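Q: coordinates only, sequence not included:
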C-alpha cells in the first residue's frame, strides 16, 4: 500500500522516530483531510515522551505526537458544506462521541469517550495528514497567520479557564504560573475586561515577559514565608484590597494552590487550570469560611475555540509574542528537548514537506 504520510511517532518512553504512516481515510462524509502546517509543542506531549504516561493514559503502542495545530484542507467528504479544499483552519484536536449525557448537556469536553489527538490510543497531528470532522476545523480569517492558528489550541484552553472563573469587566485577576497557558489566561482575562491582572511566578525572565505581555502587575514569592504570609503580601503589594476577585492556578504547584485560596477575597472564585500531584493538602477552612467558588477546568468546551479565533482576529488578544522558536519537521526531537529544558515559551514545528 502506498504511504506518503511522514509522522513523528512516540514508540515508547524516551524513544521517538520518524515513520511513514497510511494516509487517514475519511470515515464520515462530514470529515475533512487537513495538512498540518504548524504544530506547537505542549507540556503533555513532552510528558508522554519523558514518562510514557499521564495518569491512567499509558503509551502502550506507537503514537503520533502533537495536537496544537493549524493546517490547510486537502480533501473533503461528500457532505461537507462549510469548508473547501485550500481553506486554512485551526484544528480542534478532541472529538467527542456526541451521544452521551455530558455531550448532550453541552459539556462535550467531559465526554468519557473523547478521542483526543496524541492521547493514547489516538494519534496526534505531527504528520502530513490528519482527519477531522468539518465542525472541528475553524477557518482562519484573512490576516491571521498559520503560526497564530497553531496557538488557538492553548488560547482556547485559557478561554475555558477564564470562563470557568467568570472573569468580567472590572475584576481583579491573579494567575499563578507564567508558562504558555498562564500567560494566555492573563491575556484572555484582560480581553474579558479584568482591570488588574497579576502574574505570579518564580522565574524572573517569565515575569519580565508577563509584564510586557498582558499583566498589569507581577509578583514573586519569597523563600521561607508561609503560604498565608505570601498571600497577605501578594494582596498588599499588588493592591488587591480584601483579596482577588478571581484566582487561576496554571502551575499545578501545591504552594501556589494553597496561597491562591488564602489570597482570594470572601466570595471570590478559584479555578484550577494546572495539573500537578494527584493529591495535595487543601486549605479547607479558608475555602469554607470565605464561601469560595472553586472550579476545575479541563481543555475547552462549546464556543471556546471560535472565541479564541475571534479574540486573536480582532486584535483583543495577541499570540505572536509567545512564539519563541520555529523548527523544521525533521528537527522535532531537538525541539522537544528544548521544551523539556525550559527554553523559550512556545516552539512550533513545521509540517513535513
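A: Okay, I see it. Keep in mind that this is a model prediction, so the values were computed, not measured.
Q: rest of the way, CA atoms for contacts and neighbours
A: OK.
Q: From residue 214, how far off is residue 298?
A: Distance from residue 298 to residue 214, counting by CA to CA, to the nearest Å: 23 Å.
Q: between these two, who's got more neighbours?
A: residue 214 (22 against 15; other CA atoms under 10 Å).
Q: put this beside the first:
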C-alpha cells in the first residue's frame, strides 16, 4: 500500500508498505482522508521522543469499511483489563497504544486496522472536513467533562491552534462568557475573533503579555493551556482568578517552571487532561453530526503525495489554516 513515511527530522517520503493484517476482532479501514495533528508536526520536526523514524504518522481518519460504509475511528486502543479500563478511564490504560506512535503505523497510509469497537459510522451528510474533527474534539469534550465549569464561566484560552479553537466553540455552547484568547500569531487570533472570542491578545512581547493580564481583571474562572509551551503554562496561572481552575491540555516537550507560591496563595486548582474515553469520542461525534462545531472555512486539503509540502506548510506557516487534511483516496 502507499504510505507517507517519516524518515528523518523534517522529512517524509512516499513509500510502499505492507498492507496491515486484521486479527480476530479487528477490521480494516480504507482511509479517505487523514488529519494532521499538532503532535504529528512535533514528530515531523523531530521533537517527539515517541515518534522515531521510520514511522507512518497520523491518528485522525475518515474512511470506509470493507462494505463501503463511511466511518471515523477512535485511534487510542486500550487493553480493557487494567483497573483504569475497568473503571471507564480507558485514556489512563496501563498499556494504551495510539496509531502513529511508537511502533504502531498511523493513518498517513491507504489502510489501518483497529478493533471493531473503535470504529463509528458517520452519515453522508457529514463532510470529511467536519468528520475529521471527531478525534481532536473528543479531547475537548473530555476536558470540559472533568473540569465541570460553573454556569456562565469566564474562560481564557492560551494557544489559538486547532485545540484552542475547538475549546472556544465547545465552551460557548455550554455557557462560557467573556472568552479571552491569547497567542503569538495574529492570523490565528483573528480566526478566534470570528469564532466568538470576546477579546484576543498577541502575547509575543512583555508589553503585550501585560495587556492580557489587564484584560483578565480579577482573573478567569477556567484557564486552558492548549499550547504546552513553558511560557504558556505560566501565563495560564497568571490569568486564573483565586479559586479558579488551570487546565493543562497542551502536550509540549519543554520542562516548565511555574510560580506555584502565588498559585498556592490563590488556591488554584490544577486539572491535567489527557486524551479521551470512548464516551467522549461518541459525544464528540454527536456534536459534529448535530452541526454544533465546524472549522471548515479554516481547513485545507492536500493529496498524500504532497505530504512534505503539507507538513512544512503547517510547521512554518501555522496561521494559514487551523486544520490540514491529507487526501489518501476518493
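A: All right, it came through fine. Keep in mind it's a predicted model, so treat the numbers as computed, not measured.
Q: What would you report as the TM-score here?
A: For this chain pair, the superposition-based TM-score is 0.92 by TM-score structural alignment, normalised by the length of structure 2; 328 aligned residues with a CA RMSD of 2.0 Å.
Q: Not counting residues beside it along the chain, what's closest to residue 287 of structure 2?
A: Excluding the flanking residues, the one nearest residue 287 of structure 2 by CA to CA, 6 or more residues apart in numbering is residue 293, at 6.5 Å.
Q: do you know how far the aligned residue in structure 1 for that neighbour is from residue 297 of structure 1?
A: Aligning on TM-score structural alignment places residue 293 of structure 2 opposite residue 317 in structure 1. Distance, residue 317 of structure 1 to residue 297 of structure 1, using CA to CA: 21 Å.
Q: Same question for residue 201 of structure 1.
A: For residue 201 of structure 1, the distance to residue 297 of structure 1 - CA to CA - is 20 Å.
Q: The alignment partner in structure 2 of residue 73 of structure 1 - nearest residue in space that isn't next to it in sequence?
A: For residue 73 of structure 1, the equivalent position in structure 2 is taken to be residue 65, counting by TM-score structural alignment. The spatial neighbour of residue 65 of structure 2 that comes closest, neighbours along the chain excluded (CA to CA, 6+ apart), is residue 29 at 5.1 Å.
Q: corresponding residue for that neighbour in structure 1?
A: Alignment note (TM-score structural alignment): residue 29 of structure 2 maps to residue 34 of structure 1.
Q: Surely the match of residue 73 of structure 1 is in contact with residue 31?
A: No - applying CA atoms under 8 Å, one finds residue 65 of structure 2 not in contact with residue 31, separated by 9.0 Å.
Q: Which of these two has more residues huddled nearby?
A: Ranked by neighbour count (other CA under 10 Å), residue 65 of structure 2 and residue 31 place residue 31 first, with 25 against 16.
Q: Please determine how far the more buried one is located from residue 73 of structure 2.
A: Counting by CA to CA, the gap from residue 31 of structure 2 to residue 73 of structure 2 is 10 Å.
Q: just residue 275 of structure 2 next, same as before
A: With distances taken as CA to CA, residue 275 of structure 2 is found 14 Å from residue 73 of structure 2.
Q: cool, and residue 28 of structure 2?
A: 11 Å.
Q: same thing with residue 3 of structure 2?
A: Counting by CA to CA, the gap from residue 3 of structure 2 to residue 73 of structure 2 is 18 Å.
Q: Compare the two and say which is more crowded by neighbours.
A: Using other CA under 10 Å as the criterion, residue 3 of structure 2 and residue 73 rank with residue 3 on top: 26 against 23.
Q: Who's the closest spatial neighbour of the more buried one, skipping the chain neighbours?
A: residue 109 (4.0 Å).
Q: aligned partner of that neighbour in structure 1?
A: Using TM-score structural alignment, residue 109 of structure 2 pairs with residue 127 in structure 1.
Q: burial of that match, as a residue count?
A: For residue 127 of structure 1, the neighbour count with other CA under 10 Å is 30.
Q: That one touches residue 8, doesn't it?
A: Yes - with contact defined as CA under 8 Å, residue 127 of structure 1 reaches residue 8; the gap is 6.4 Å.
Q: Show the contacting residues for the residue nearest to residue 287 of structure 2.
A: Applying CA atoms under 8 Å, 6 or more residues apart in numbering, one finds that residue 293 of structure 2 lies in contact with 130, 166, 169, 170, 287.
Q: Same check for those residues, but in structure 1.
A: Of these, the ones still in contact in structure 1 (both residues aligned by TM-score structural alignment, their matches' CA atoms under 8 Å) are 169, 170, 287.
Q: Just the ones in helices from these, please.
A: Members of those lying in helices (criterion: DSSP state H): 169, 170, 287.
Q: what lines up against the second one once you look at structure 1?
A: In structure 1, residue 170 of structure 2 lines up with residue 188, judged by TM-score structural alignment.
Q: Chain neighbours aside, what residue packs nearest to that match?
A: Among residues not flanking residue 188 of structure 1 along the chain, residue 159 sits closest, at 6.2 Å (CA to CA, 6+ apart).
Q: Residue 282 of structure 2 pairs with which position in structure 1?
A: In structure 1, residue 282 of structure 2 lands on residue 306 (TM-score structural alignment).
Q: which element is that match on?
A: Assigned by DSSP states H and E, residue 306 of structure 1 belongs to helix 304-314.
Q: for that helix, packing partners?
A: Applying 3 or more CA pairs under 8 Å, 6 or more residues apart in numbering; DSSP states H and E, we find helix 304-314 of structure 1 packed against strand 137-139, helix 152-165.
Q: Show me what the helix or strand just after it is packed up against.
A: As assigned by DSSP H and E, the chain's next helix or strand after helix 304-314 of structure 1 is strand 323-327. With contacts taken as 3+ CA pairs under 8 Å, 6+ apart, strand 323-327 of structure 1 sits against strand 346-350.
Q: let's see it at 10 Å
A: strand 31-40, helix 146-150, helix 332-340, strand 346-350 (3 or more CA pairs under 10 Å, 6 or more residues apart in numbering; DSSP states H and E).
Q: Need the overlap of contacts for residue 31 and residue 73 of structure 2.
A: 60, 61, 62, 63 (CA atoms under 10 Å, 6 or more residues apart in numbering).
Q: which one of these is nearest residue 234 of structure 2?
A: Nearest to residue 234 of structure 2 out of those is residue 60 (CA to CA; 29.9 Å).
Q: So for that closest one, what's the nearest residue that isn't a sequence neighbour?
A: residue 35 (4.9 Å).
Q: Now do the contacts for that neighbour.
A: Contacts for residue 35 of structure 2 (CA under 10 Å, 6+ apart) come out as 58-62, 107-108, 128-129, 131-133, 135-136, 299-301, 323-327.
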